[in-house]
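Trainee: Only the shape, not the letters, is given here:
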């Protein structure tokens, strides 16, 4: 079992931990809790867990690559201004089958959400015809398909050599 709690903040330069009209909040608080259960002579395993983050100012939130955006370029479609709200959570369930010490078969379900549209929807983050103009810039008559929640099923075969 593992538990992680990670707090932090920024102060000065126009931001503060507590937030005022002239210095918006800029802090981070996150936690994760996971537990792995083993069965049948350690050939089967289930891992359950989840976590949550709060990060006003989004200074630790990865920039979605909308129209090629990077952390350096930014994008008006997903701002990272001091005080911009961001609260996210996730949980997952993973099932592993380990027939030998060299092979792992995995199936995982993950559900995550955010207080603002953040996850890529079916319409994607790339404008029709590919990225256009400077990285992260707006594109006329187009907007990215961002959603507040996402569910994924992942299956994997891992082989060690």
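Mentor: Everything's here; your move. A quick note: this is a predicted structure, and the numbers were derived from the prediction, not measured. Numbers count the residues shown, from 1 in each chain.

Trainee: When you work out contacts or count neighbours from here on, use the C-alpha atoms and nothing else.
Mentor: OK.

Trainee: What sits closest to residue 124 if chain neighbours are left out?
Mentor: Here the nearest residue to residue 124 in space, its sequence neighbours aside, is residue 145; by Cα to Cα, 6 or more residues apart in numbering that works out to 5.4 Å.

Trainee: Use this one as the comparison:
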């Protein structure tokens, strides 16, 4: 992380950037680092304007995780990390690659109040995100968490777009 600009009297009052790199692997129990690894990065840039009253953040990242050992399971039919689900497996060799992009604009009328609007786009090589049909069976979760439901399957899609508005208050 680096703050490379700090000019309180200028139009652009501050600017900073960050880069995060992640790498790891799993071995033992029949798997090795060649097949069960995690590589990822995130990069963000933020600029503040007009005496820190406005701010803009852009950034994103990507991951690859063969075996999906660090991928959170979608909450299909109440799935938990312990229960697993046949609808989204995490077996050695099950590839998962994903990336995201974010743009956020902040209006900061007072140092302790921030209004934010944020757009996120996320994508994966396999259906992962909840589509319009959702991940909960009709009538609610059924049976043991994550179990198969006869005649139903979750609506998973490869991309997701979100627009979020927020009010943040520091106390």
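Mentor: In hand now; what should we look at? Values in this document were obtained by computation on a predicted structure and should not be read as measured data.

Trainee: residues of stretch 12-27 of the second structure that come out buried?
Mentor: 12-17, 25-26 (16 or more other Cα atoms under 10 Å).

Trainee: I misspoke; the intended subject was stretch 120-138 of the first structure.
Mentor: Within stretch 120-138 of the first structure, the residues that count as buried by 16+ other Cα under 10 Å are 120, 125-127, 131, 135-138.

Trainee: Okay, and which of the residues you listed map to strands?
Mentor: By the criterion of DSSP state E, membership of those in strands covers residue 120.

Trainee: hang on, the earlier thing: show me which of the buried residues of stretch 12-27 of the second structure is closest to residue 44 of the second structure.
Mentor: When the buried residues of stretch 12-27 of the second structure are compared for distance to residue 44 of the second structure (Cα to Cα), residue 17 wins out at 5.6 Å.

Trainee: tell me the SS of that closest one?
Mentor: Using DSSP: H, G, I helix; E, B strand; the rest coil, the structure places residue 17 of the second structure in strand.

Trainee: The residue lying farthest from the centre of the first structure: what secondary structure?
Mentor: In the first structure, the residue that sits farthest from the middle, by Cα atoms, centre = their mean, is residue 41; the gap is 34.3 Å. Taken by three-state DSSP, the conformation at residue 41 of the first structure corresponds to coil.

Trainee: Could you find the counterpart of it in the second structure?
Mentor: Using TM-score structural alignment as the criterion, the counterpart of residue 41 of the first structure in the second structure is residue 51.

Trainee: Surely its match touches residue 6?
Mentor: No: with contacts defined as Cα atoms under 8 Å, residue 51 of the second structure does not count as touching residue 6, sitting 10.4 Å away.

Trainee: shared neighbours of those two, which are they?
Mentor: Residues touching both residue 51 of the second structure and residue 6 (Cα atoms under 8 Å, 6 or more residues apart in numbering) are residue 13.
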